[in-house]
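**Student:** Sequence and predicted structure are below.
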Amino acid sequence: MLNGLFIQYAAPNQVGLNDLGTMSAAQLKVWLGNGGTARLRELLTQPRLDPVATATWWSGLGHTVEPATGKVTVGEEQQLLIDELPDVLGNLNGVTATARNLANRKKLLQMHDRWKKYREERGGKVDEGSQEDMINKVWESLYDSEGRPKTNPQDPSDIRQLISFAPFGLGTGSETGFGASISVGDLDAAKHVTYQLPGLDTTIGKDMASKTKQAKDQRLDQRALASRNGIDPDRIAVVAWIGVEPAQGLGVFSNDQAKVVGPALRNDVTGFNAVHQNLENTARTTAVGHSMGSLGAMEAAKTELPVDNLVLVGDVGAPDNVTSVNDLHLNPGGTVYRGTYDWDHIAEVGHGLGWQRRSTEDPGFGAVTFGTNGTTAPDGTVENPTKTHDGQTGGKDGVYGYFDRGTESSSNQAKIALGLSDQLTNVKR
């Protein structure tokens, strides 16, 4: 390892990641200005970079953690690297969510300003599915019409973190080429974390805002339940995960896209766990797959998905070579849950009407089934039934989706995420 005093003047190719931690902020700034930025990009984009090693390296650059809340504040050296390579650090597993959010927002604002100026000069409409459309939808999920970050004065813990952002149409695995994920709640500080994987035909350009709202609503359900059960309601995060978009259209009859979604989810969860391990924080983690999202989550778990709970909602059956929960590999003691309302014909079609994919409803599959058809809680509260395959409808015309607030489905998902499975309603084990 080189001495920080001399490394700032060393040839870039002589410098490794661990050498950066020996430099002061002033020395690091000199090195970056002497060709170090290109070397840093090379080091951070090498194949199969270990997220555990990355987490150790990143924390070694210096950040602070507030013991009472778990809040992370980036250090001066970290901020210098964020400013130099926001597109890399914003998507690098092993880097804290706090830092990734800063990096991704920096890149988002740069691109949003550029597209806004372009549209003001050229006029016309934004092409649906274009990069401009994608940028706008992510921006609208994070900022109000005046360009101010969305906040909640009644709940300071209700923050939004842009934890992944791939707007370049390259290498994400999505049909559009785009990827993005937004955490509602501080992912670094969270003690309970839920990843929500959306269903068929979801795209960032069309659905980022609605899926972020869905994550926010599930967090609200979890907060209410946490407060009644002695759990810290502020340290909860729910992620609207569209790191890779699910299958589109007739892709419902193929497992191909799920085989792309699965590894991407696994990598992100592994990176999250590496960060939490380095922060000495422990969280209960849950992955919730809706419709085709359930197929992607199971594809991840065929190899390993390091979460405590896997929840299949309105699922379309199990992927190839999965005949029971024993073929799905979660954290030790992890549990697979499922919930589908009685007349979900879209889920039935996704199963191939019994001939294409193994049904998760079969008793031999081994999943714990929770209620979605509506119930009345012991305190007299009516929890509405799910009556559509959709995620959320807002209760329009009395019809609720799987993720609408006030439904038995959403309530049961919250109980699973908080480790309160003994409170599940209409459960079959």
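**Tutor:** Alright, I've got the coordinates. Residues are numbered from 1 along each chain as shown.
**Student:** use CA for all of it now, contacts and neighbours both
**Tutor:** Will do.
**Student:** Identify the residue nearest Ala258 in space, chain neighbours excluded?
**Tutor:** Once flanking residues are discounted, Ala258 sits nearest to Gly296: 4.2 Å by C-alpha to C-alpha, 6 or more residues apart in numbering.
**Student:** for that neighbour, what are its contacts?
**Tutor:** The neighbours of Gly296, taking C-alpha atoms under 8 Å, 6 or more residues apart in numbering as the test, are 197, 246, 257-262, 289.
**Student:** Quick check: which element contains Ser409?
**Tutor:** Following DSSP states H and E, one finds Ser409 within helix 408-417.
**Student:** Does anything pack onto that helix? Which helices or strands?
**Tutor:** strand 192-197, helix 204-228, strand 284-290, strand 309-313 (3 or more C-alpha pairs under 8 Å, 6 or more residues apart in numbering; DSSP states H and E).
**Student:** Now do Arg266: how many residues are near it, please.
**Tutor:** Neighbour count of Arg266, defined by other C-alpha atoms under 10 Å: 21.
**Student:** In addition, the following structure is provided for comparison:
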Amino acid sequence: MTTWSDLQKWDGDKFDHLIDVLVAIRHKASDSGEYVRDIDVSSGWTGAGATAAQNRRKGLANSSAFLLANLGEMIRITGKAQSDVNTVKTLVFEVQSLADHYGFNISTIGKVSDPNPIKRSTGDIIAPYDTDHENKRKDRKNALKQCQEKLEYVIQMARLSDEIYTRDLNNIANGTMVAKEGLDYPTPGLSDIPPNKKDPAQVAAWWNAHTDGEKEALIRDNPDLIGNLDGVDGTSRDKANRWRISRDKEALTRKYTPDQLKTNQAYQELSAIERSLTKNNSDTQLLVYEPATGEKGHEKARAAISAGNVDTADHVATYVPGMGTSVKDSMEGNVSTVTNLKNTAVRQDPSQKVAVVAWIGYDAPPNPQSSHDYSVMDLNKAKSGGESLARFEEGIRGSRDARVGGRSNVHMSVLAHSYGSTTASYGMASVRRGVVNHFAVFGSPGIKDGAWRMNVPKGHNYVLEFNDDVIRKANAAKKFWKTDDSLGWHGKDPTMDLGFKKLNPYGPTTKETGHSGYLADGGEAQIKIAKVVLGTAG
């Protein structure tokens, strides 16, 4: 019976070696299968010997296909088991963080208790409205219930995952697998698409199981899938996405006149992406390309471009911009900004390889003054964007881990400005534990819950704020309105959160302040943020 004490030892990294061995065996089996497939025992040969040779070749082909089917299934179910264990690991951390935040105790058998419950006072009873004391009592009581319910859910999930993996292993051991594809199939034993496209860990295991030739064929035959698939390496995504933007731009050129293209949103977005890819001396990767669908919340294209190679860099940082950002109007400037940041980091330590991603992977809210769109006042875009960001980060980590057959040494950070910091905080609250090493916000209108909810190591959250940042005034207004000094406009004010280390943006190199001055090239704030990129901010 799985207990709370057992779950604290669960670690998906323990599957890395097994998956690496399975992948290596599959690659060898695939090569052998190709050899068997190409054996010619029919040309210019007849008689009993020829018939026997043909039958023997057919038997070898069937055996190879059966072996590849079993290996493919082993990789699939083990990749899913690893993903499930990592999810449990993250949820265990979240439960423990919630308990620690409120000072709750968790017993070895999974019972949550409150050693310092808040009792209802006489003032609470006679007051015609809920007092601050009563609100704190209710919050603590609800948190205790939530902590217990989450703990019980994690235990149930862990038990179910264990049962499913055991069942699937027994099915393979009992010889119930059937080879559905012969050796003539492009990827024998593996599905054309990953078993779960929304799980980067499973995608990484699926992608790494393919041979180099199979990967090239998938990029060629299905670039729309591969280009945005979190868990696929950056080089492959870049190759697929560059082909896609060339195809889409050519299609628009055939459809519209030159004058029409000047005002065509999709064409202008593609042009902005192409110009952005020339930055950093063209040492860039197009990691996300999602054309606008016209659906609510996806009226604009989404893209992510790295300055540097995310597959080989020692440090990979992702920059999340905020209000008013779009691919058409902001991509080029953002790629220039991250290129400058990368160069500043490299100057600090020339021995390190750095890649910084400009991530516009969500429809950031527009400036309400010019658009009359007030979506910046709510959290809907932050929540949906945060989910996409979490998968993007898990995809980079997963692809890097898969490439080395274990835990990669890549250091990963997320840097976020303005509304982007709110978006990123939702991502950091849901990203799997162990994916992101450092998180920095600047000009932040607020984050989800607080530092204790961020799935990064304790002490690895940072905040910068200029005194003349307009967001500082907005946060002050919310504090006054709600009579709560911990609040920002969109959640907790990270400058008031002891879990966020304050980095001083002022110094001898300060060039620009205000809401837009944090990444001014060569400025003190940029230098401090570059230290976060390198993991040396303290």
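**Tutor:** It's in. The structure presented is a predicted model; accordingly, all values stated were derived computationally and were not measured.
**Student:** Can you calculate the TM-score here?
**Tutor:** After superposition, the two chains reach a TM-score of 0.74 (TM-score structural alignment, normalised by the length of the first structure), with 353 aligned residues with a C-alpha RMSD of 3.2 Å.
**Student:** Pretty sure the residue nearest to Ala258 of the first structure sits in a helix.
**Tutor:** Yes. Note on Gly296 of the first structure: a helix contains this position according to DSSP: H, G, I helix; E, B strand; the rest coil.
**Student:** To which residue of the second structure is it aligned?
**Tutor:** Under the alignment (TM-score structural alignment), Gly296 of the first structure pairs with Thr423 of the second structure.
**Student:** now do Val311 of the first structure
**Tutor:** Match for Val311 of the first structure (TM-score structural alignment): Ala440.
**Student:** quick one: what's aligned to Arg358 of the first structure in the second structure?
**Tutor:** Under TM-score structural alignment, Arg358 of the first structure pairs with Lys492 in the second structure.
**Student:** Report the contact partners of Ala201 of the second structure.
**Tutor:** Contacts of Ala201 of the second structure (C-alpha under 8 Å, 6+ apart): 79-80, 82-83, 231, 394-395, 398-399.
**Student:** Try it again at 6 Å.
**Tutor:** Shown in contact with Ala201 of the second structure (C-alpha atoms under 6 Å, 6 or more residues apart in numbering): 83, 398.
**Student:** Next one: it from Ser408 of the second structure, what distance?
**Tutor:** 13 Å (C-alpha to C-alpha, to the nearest Å).
**Student:** all strands for the first structure, in order.
**Tutor:** Ranges of strands within the first structure are 63-65, 72-74, 160-166, 179-184, 192-197, 236-242, 284-290, 309-313, 335-339, 368-369, 375-376, 382-383, based on DSSP state E.
**Student:** Pull out the buried positions in the first one.
**Tutor:** Meaning strand 63-65 of the first structure. His63 (16 or more other C-alpha atoms under 10 Å).
**Student:** what's that strand packed up against?
**Tutor:** strand 72-74 (3 or more C-alpha pairs under 6 Å, 6 or more residues apart in numbering; DSSP states H and E).
**Student:** Turn the strands of the first structure into CSV, including distance to Ala347 of the first structure.
**Tutor:** Compiled in CSV, the strands of the first structure are given as follows (distance: least, C-alpha to C-alpha, whole Å):
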stretch, distance to Ala347 of the first structure
strand 63-65, 44
strand 72-74, 41
strand 160-166, 29
strand 179-184, 25
strand 192-197, 16
strand 236-242, 21
strand 284-290, 10
strand 309-313, 9
strand 335-339, 11
strand 368-369, 15
strand 375-376, 22
strand 382-383, 22
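**Student:** if we can go back for a sec, from the contacts of Gly296 of the first structure, which single one is nearest Val368 of the first structure?
**Tutor:** Ranked by distance to Val368 of the first structure (C-alpha to C-alpha), the contacts of Gly296 of the first structure are led by Gly289 at 14.8 Å.
**Student:** Now do the contacts for the closest one.
**Tutor:** Gly289 of the first structure sits next to 197, 312 when contact means C-alpha under 6 Å, 6+ apart.
**Student:** and the gap between it and Ser254 of the first structure?
**Tutor:** Distance from Gly289 of the first structure to Ser254 of the first structure, by C-alpha to C-alpha: 16 Å.
**Student:** Equivalent analysis for Thr151 of the first structure, please.
**Tutor:** In terms of C-alpha to C-alpha, Thr151 of the first structure sits 40 Å off from Ser254 of the first structure.
**Student:** Could you count how many residues lie near the counterpart of Asn18 of the first structure in the second structure?
**Tutor:** Aligned counterpart of Asn18 of the first structure in the second structure: Gly72 (TM-score structural alignment). Gly72 of the second structure is flanked by 23 other residues according to other C-alpha under 10 Å.
**Student:** Nearest residue to the alignment partner in the second structure of Glu77 of the first structure in space, please, no chain neighbours.
**Tutor:** Aligning on TM-score structural alignment places Glu77 of the first structure opposite Glu214 in the second structure. Spatial nearest neighbour of Glu214 of the second structure, excluding adjacent residues (C-alpha to C-alpha, 6+ apart): Thr187 at 6.5 Å.
**Student:** Equivalent analysis for Thr495 of the second structure, please.
**Tutor:** Counting by C-alpha to C-alpha, 6+ apart, the residue nearest Thr495 of the second structure is Val463, at 6.4 Å.
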